[in-house]
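Colleague: Let's see this in three dimensions:
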Amino acid sequence: MPWGEFKDTAAERRLFQRRAMVMLVFVFLLLLVLVARMYQLQVVEHDIYTTLSDKNRVQVQSVPPPRGLVYDRNHVLLAENRPVFSVTVVPERVGDIDHALEQLVGILDVSDEDLERFQRRLREPRRPFQEIPLRYDLTEDEIARLAVHRHELPGVEVEAELVRYYPHSELTAHALGFVGRINRDELQRIDPVNYAGTNYIGKSGVERFYEELLHGKVGYQHVETNARGRTLRVLERENPVPGEDLQLHIDLRLQSRAHELLDGRRGAIVAIEPETGGILALASVPGFDANKFVTGISVPDYRDLSESKDKPLFNRALRGQYAPASTIKPMLGIAALDSGAVTRDLSIWDPGYFQINSKGRRWRDWKRGGHGWVDLTHAMAQSCDVYYYEAAIEMGIDTMVDYLSRFGFGEDATLDVAGALSGILPSPDWKRATHSQPWYPGDTVNLGIGQGFMLATPLQLATATALIANRGEWVEPRLLKDIQGDRSAEEFLPAETHEPLQLKDPSDWEFITDAMAEVMHGSKGTARASGRGASYRMAGKTGTAQVFSLAEDEEYDAEEIKERLRDHALFVGFAPTEKPQIAVAVIVENGGGGSGTAAPVARALFDAWLLELSSSGSGSLVSKADLQNEVP
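Modeller: Here you go, the predicted model:
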């Protein structure tokens, strides 16, 4: 018998079978796990993974609404939208953003400002997969070059968008304002849902005040994209709601005439329709091209505007605060009559100066030898300062402030004019708070001729003049005339807050109106040259505001004074005196006397509105018969 053990084949078979069974069980368990996992993915979590899968190929894109258009009172387009092609970048799809920017700079003319603005937008909070504009207003050649390199630039697209355009930009920039790119501060206060996809927002003027109406409501669309993120087709779309179209009271023809009349000078003109309060013209000269601000003004262009000594960006009509000078005398005449400080027949002696007491300071009259005996009518027509010095002392500061505030001075009395300043209506409390000084009688004397601490804007002067034209009935100035849709303009205008200015004797309105008419038509009126030959009767008041103070015995010599230190020329007035159709305020900075500079501008504006525009459009409602009946 050989040494060793015999092979036990039966035992080996059983061992193999046991091992095979274990492996089969293991494999079966793995299959069960795999089936269970597949069941979970395909059945239990089907909706989740379907959504994730769709997100890889289907994107939800916001569709910005077209901004509402703006028209003038005759339906002339003032603000429209034009298509502009821009190159946009989606950082999440680009990969290496720095390399992509290098390529784009090599293909397009991308300025340092464009790159800086892009980097700033890249750092700001934004929605995922939101495109960021890099360059605007691409030319056809630039679009073609981008198309050639399109396969090398995933996440880079040429987008067409509607961008605000102002066809009459120089004329309407200060009245309409402009839109611009949404900045970080604005992102914090706007509705992120409704502004999804919107790049522009109203920055000033009508564009800002009526932003809610003009913007509209955002829409959405589901689009299918390829692996590179390029849109293949639109699967579903919810259209945006366009912004409302607005019609303003402004008449572009009158606005253009106002700019022509001020061309080459610095100044402002505000024209109001007394019956409605509608602002017919709001001109600030010089102006600027608002279109440059829409997609982002260049640094050199902005530097030229901001550093110009003529200050074209400054809205003189709304924010220019000037001493009203003698243009305030009609309002003070009403105050003096109604308070009993003077009577219609009261005459005073004007020797050419005024003294509170015999040993006190002398306040001069503009006419060095004085006007002699003058009553209120002659004091208005000849702009006698001494008469108003006396009236101011008789009234006292509290009475003057009370009446002037009821004319809208010292406040923003408008309904929808964004950015208007309130001016300064000085009082003892105001002086104590701002200058830590008491109120002196001399301050009252200065206020009597609209000098001293008082400041008013051209819009405030036009508003106060319109109140006289309306014989005390308040109609707050407004720009919005109508909404071109089903909605009413009144629901978007603030409620009126001013009570009518009721006088003890309502006929005082007519008396002051007649006195203002003497300024234009009287033989000694300061603006009689401007009123000569008119086929209608107009009421007005000239003013000359000092830019710097003269010594007590110093004479004013315009020829020896630097141009920008010369007096400002002012004028306020309305026409016709019966059924007034237009009230204006004019200021020509450093223009000298109001009678020689500002009054002719106002006369030309009156003629344009009452005679020229009324026969060729919907300007004035006054008939030629009414005008002829007004001839003095």
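
Colleague: Every contact and neighbour count from this point should use C-alpha atoms.
Modeller: Will do.

Colleague: need the contact list for the closest residue to residue 66 other than its chain neighbours.
Modeller: Among residues not flanking residue 66 along the chain, residue 242 sits closest, at 4.9 Å (Cα to Cα, 6 or more residues apart in numbering). Residue 242 makes contact with 65-68, 214-217, according to Cα atoms under 8 Å, 6 or more residues apart in numbering.

Colleague: Need these in CSV (columns: secondary structure).
Modeller: What follows is the contacts of residue 242, written out as CSV (DSSP: H, G, I helix; E, B strand; the rest coil):
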residue, secondary structure
65, coil
66, coil
67, coil
68, coil
214, helix
215, helix
216, coil
217, strand
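
Colleague: about what we covered before: how close does the residue nearest to residue 66 get to residue 73?
Modeller: Distance from residue 242 to residue 73, counting by Cα to Cα, to the nearest Å: 21 Å.

Colleague: What sits closest to the residue most central in space within the chain if chain neighbours are left out?
Modeller: Centroid-nearest residue in the chain: residue 205, 1.2 Å away (criterion: Cα atoms, centre = their mean). In this structure, residue 205 finds its nearest non-sequential neighbour in residue 177, 4.0 Å apart by Cα to Cα, 6+ apart.

Colleague: Then residue 446?
Modeller: Spatial nearest neighbour of residue 446, chain neighbours left out: residue 452 (5.2 Å); criterion: Cα to Cα, 6+ apart.

Colleague: Just to check, the one you found is in contact with residue 442?
Modeller: No: in this structure residue 452 lies outside contact range of residue 442 using Cα atoms under 8 Å: 9.2 Å.

Colleague: okay, those two: which has more neighbours?
Modeller: Between residue 452 and residue 442, counted using other Cα atoms under 10 Å, residue 452 has the larger neighbour count: 19 against 16.

Colleague: check contacts around that one.
Modeller: Contacts of residue 452 by Cα under 8 Å, 6+ apart are 323, 443, 446.

Colleague: Mind doing that once more with 10 Å?
Modeller: 323-325, 426, 442-446, 546, 549 (Cα atoms under 10 Å, 6 or more residues apart in numbering).

Colleague: which of those residues count as buried?
Modeller: 323-325, 426, 442-446, 546 (16 or more other Cα atoms under 10 Å).

Colleague: and residue 95, how many neighbours?
Modeller: As a burial measure, residue 95 scores 13 neighbours (other Cα under 10 Å).

Colleague: Stretch 606-619: how far from the chain's middle?
Modeller: On the basis of Cα atoms, centre = their mean, to the nearest Å, stretch 606-619 sits 26 Å off its chain's mean C-alpha point.

Colleague: try stretch 378-392
Modeller: Using Cα atoms, centre = their mean, the offset of stretch 378-392 from its chain centre is 37 Å.

Colleague: For that stretch, measure first residue to last.
Modeller: With Cα to Cα, one end of stretch 378-392 sits 17 Å from the other.

Colleague: To compare with the earlier structure, here is another sequence to fold:
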Amino acid sequence: MTEFRSPEAELAAFRRRLLVAALFVTVCFGLLAARFYYLQVVRFDYFHARAEGNRIAVLPVVPNRGVIVDRNGTLLARNYSVLTLEINPARVRNLDATIDALGEIVTIEERDRRRFRRLLLETKYFESVPIRTHLTDEEVARIAVRLYRFPGVEVQARLFRDYPEGASTAHVVGYIGRINERDQQRIEERGETANYRGSEYIGKSGLELSYQRELHGTTGIEQVEINAGGRAVRLMSRTPAIPGNDLQLTLDIGLQQAAEAALGNRRGAVVAIEPATGGVLALASTPSFDPNLFIDGISVAEWRALSDSPEHPLLNRALYSAYPPGSTYKPFIALLGLESGKRQIEQRFNNQGLFTFVGQRYVDRKSRCQHNVDLHGTIVHSCNTYYYQLAHDLGIQAIADFMGQFGFGQRTGIDVPGEATGVLPSPAWKRSRFSSREQQQWYGGETISVGIGQGYNAFTPIQLANGLATLLNGGNLFRPHVVSHIVDSVTGERRLVEPEPIARIPLNPRHVDAIRQAMADVTVTGTAVQAFRDAPYTSGGKTGTAQVFSLRGQRYDADKIPEHLRDHAWYIGFAPAENPTIALAVLVENGGFGGQSAAPVARQVFDYYLLGAPVEAPAQEGDPLLAEELER
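Modeller: Take a look at the predicted model:
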């Protein structure tokens, strides 16, 4: 039997289905509209920025690094343009094949490939990366006629750093190198990440490091429209970079090179300072190295040659190496004797050149140190027994307190990094230095060794030069500085680096004059007479010979001692004697007697500074017995 459906029921069901479908469509369109509203209105700023970021690339404009010149305007660090072969990875299908093909046209070494891969990871996809730098004209010509074969390959001009004076400025000016992870971390900690975008180099040592912020400049910005392939289409806006500031130094590169020439192939250092300002005239350390090797990454072989050298050319002996000062310490001890009242200028002694301490006899063989000796004569002829007794009378704590005022045993604060503290011994220092109670105890025999610049004393050449400058100017202790002016590279405005006085030592001018006069006579009748004979100017100084190891009563014979155990030769001096404009400290490592090895270096430095005289090769050694008689 056939069942008939009710038309009214079917119509009602159809209407229900139609209503559900309508509601479903309405909800879907509502959700779609809501999503459109969310994307187009609520998140408009976000997605607009994303879209612009895909369309517009913000590229950094690296500023030109400031140049460095000496006091006379001689360039010590400059920028120069070189042609580089670069690859834009966004426009190259097969990088390895392209590099191999380019290697058939110009030389591309494995180190170039390693550097390229490293830079590729650090560079945005649409920026070009150098595969070869310092192209010759011939190489540029060979590439130019074949560039049509290499889409994405181009020859560009880039600025590189150069140090025209080479090794002469390595320890002062320093050098730059590629930014590594440690540098990047320091940049982030200082909140300077934005200013180093695009920068590949940063100061690694010397003034390049300590004045990095001044030299670097301010990074600019370019907004470039790019296509879907990452290729630049047009420049939309540009904020130019601000070049770094230039540095003018107190350093005289001619004097610096004169000091190096006077030292010759010997290990040593020369530090020269203006007593009135603390400005450094020379900061020489030999041997040295070529800082240009480090700019684009030093090779393994070159690094090993420097780091493994027994001469240690990477060591800045002027600032970092500390040595016993020997008899160059005596003028300061003598000044303390006068200031403390333990000695008088005219006071004379007839000690027969003998000092006895707990049964130990110390004899001074020099005849002029044995009878009727006054303070003046003890400096001129370097009498040891006088200073044994004086140090014993003063006591170690008084010596440490007084010498600390001159900056001994502490960093001078010079604006070149890498300075050592040295050692100014005292009971407190010894307690902090040693662990056992017996070692921590201070003994009287140690005090008398300190009095002649031996024992635990260990000072750097910069400390001795600055201490002498402080004595000469009457007690004004300055912070030594190498930079005299910071020059705005855009406006040319010069900002003076003011001399910075650290302390004022209250000294009796009469006592200072007595010490200066005695040091002046050192070059006339004393231990430096050989070096300064017939000098057309007046000067003063003090020789010093610092033992590397104890002779234990035996006679010093350099020929029988290994070279690295021979005495260090010192000389501190100033010129002209009546109005000093230069104070210096000369160290010749393992050079023997100060009057024989170090004083002639000072003479040549003074000759150049005062007379403009050329520097000759180091003089042949004189009579060692005569040198010993004068020095010891």
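
Colleague: check which helix or strand covers the residue nearest to residue 446 of structure 1.
Modeller: Using DSSP states H and E, residue 452 of structure 1 sits within no helix or strand.

Colleague: swap in residue 448 of structure 2?
Modeller: Residue 448 of structure 2 belongs to helix 444-451 when assigned by DSSP H and E.

Colleague: The helix or strand just after that helix aligns to what range in structure 1?
Modeller: Downstream of helix 444-451 of structure 2, the first helix or strand assigned by DSSP H and E is helix 461-472. Aligned by TM-score structural alignment, helix 461-472 of structure 2 corresponds to residues 458-469 of structure 1.

Colleague: That stretch vs structure 2, average offset?
Modeller: Its aligned residues in structure 2 lie a mean 0.8 Å from stretch 458-469 of structure 1 after superposition (mean Cα distance after the TM-score superposition for structure 1).

Colleague: Would you check that residue 425 of structure 1 makes contact with residue 456?
Modeller: Yes: using Cα atoms under 10 Å, residue 425 of structure 1 is in contact with residue 456, at 8.0 Å.

Colleague: residues shared between the contacts of those two?
Modeller: Common contacts of residue 425 of structure 1 and residue 456 (Cα under 10 Å, 6+ apart): 408-411.

Colleague: Buried subset of the residues you listed as a PyMOL selection?
Modeller: Only the buried entries of these go into this PyMOL selection, using 16+ other Cα under 10 Å:
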select buried, resi 408+409+410+411
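
Colleague: now the helices for the stretch 1-150 of structure 1?
Modeller: Using DSSP state H, counting those that start in this stretch, the helices found in the stretch 1-150 of structure 1 span residues 9-39, 46-57, 91-94, 97-107, 112-123, 140-148.

Colleague: quick revisit: now the buried ones among the contacts of residue 452 of structure 1 in TSV, with distance to residue 317 of structure 1?
Modeller: Output for these, formatted as TSV (distance: Cα to Cα, whole Å):
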residue	distance to residue 317 of structure 1
323	14
324	13
325	17
426	21
442	30
443	26
444	27
445	27
446	24
546	19
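
Colleague: if we take the residues you listed, which one ends up nearest to residue 519 of structure 1?
Modeller: Proximity of these to residue 519 of structure 1, judged by Cα to Cα, is greatest for residue 325, which lies at 15.3 Å.

Colleague: How about the closest one: what's its closest non-neighbour residue?
Modeller: Distances taken as Cα to Cα, 6+ apart place residue 450 nearest to residue 325 of structure 1, at 4.0 Å, with adjacent residues excluded.

Colleague: And for residue 335 of structure 1?
Modeller: Once flanking residues are discounted, residue 335 of structure 1 sits nearest to residue 403: 5.9 Å by Cα to Cα, 6+ apart.

Colleague: Quick check: the gap between the one you found and residue 415 of structure 1.
Modeller: In terms of Cα to Cα, residue 403 of structure 1 sits 21 Å off from residue 415 of structure 1.

Colleague: what does residue 333 of structure 1 give?
Modeller: Per Cα to Cα, residue 333 of structure 1 is found 27 Å from residue 415 of structure 1.

Colleague: Neighbour count: these two, which is higher?
Modeller: Between residue 333 of structure 1 and residue 415, residue 333 has the larger neighbour count (other Cα under 10 Å), namely 28 against 19.

Colleague: Where do the helices of the stretch 451-600 of structure 2 begin and end?
Modeller: Ranges of helices in the stretch 451-600 of structure 2, per DSSP H, counting those that start in this stretch, are 461-472, 509-522, 529-532, 594-597, 599-606.

Colleague: Also compute the angle for the second one relative to helix 461-472, please.
Modeller: To tie it back to what came earlier, the one meant is helix 509-522 of structure 2. Taking axes from the mean of the first three to the mean of the last three Cα atoms, to 10 degrees, one finds helix 509-522 of structure 2 and helix 461-472 inclined to each other by 120 degrees.

Colleague: any idea how far the residue mapped onto residue 502 of structure 2 from structure 1 is from residue 475 of structure 1?
Modeller: For residue 502 of structure 2, the aligned residue in structure 1 is residue 497 (criterion: TM-score structural alignment). In this view, residue 497 of structure 1 and residue 475 of structure 1 are 10 Å apart by Cα to Cα.

Colleague: For residue 216 of structure 2, see how far away the residue nearest to residue 212 of structure 2 when sequence neighbours are not counted is.
Modeller: Leaving out its chain neighbours, the residue that sits closest to residue 212 of structure 2 by Cα to Cα, 6+ apart is residue 203, at 5.8 Å. Taking Cα to Cα as the measure, residue 203 of structure 2 falls 9 Å from residue 216 of structure 2.

Colleague: If we ignore the residues flanking it in sequence, what's nearest the alignment partner in structure 2 of residue 295 of structure 1?
Modeller: Alignment note (TM-score structural alignment): residue 295 of structure 1 maps to residue 296 of structure 2. Distances taken as Cα to Cα, 6+ apart put residue 177 closest to residue 296 of structure 2, at 6.6 Å, once the chain neighbours are dropped.

Colleague: my guess is that neighbour is in a strand, correct?
Modeller: Yes: applying three-state DSSP, one finds residue 177 of structure 2 inside a strand.

Colleague: Make a markdown table from the helices of the stretch 451-600 of structure 2 and add mean neighbour count to it.
Modeller: Conversion of the helices of the stretch 451-600 of structure 2 to a markdown table gives the following (neighbours: other Cα atoms under 10 Å):
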| stretch | mean neighbour count |
| --- | --- |
| helix 461-472 | 28 |
| helix 509-522 | 21 |
| helix 529-532 | 20 |
| helix 594-597 | 30 |
| helix 599-606 | 27 |
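
Colleague: Turn these into TSV, including distance to residue 20 of structure 2.
Modeller: Listed next are the helices of the stretch 451-600 of structure 2 as TSV, based on distance: least, Cα to Cα, whole Å:
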stretch	distance to residue 20 of structure 2
helix 461-472	94
helix 509-522	110
helix 529-532	114
helix 594-597	108
helix 599-606	104
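
Colleague: Thanks a lot, catch you later.
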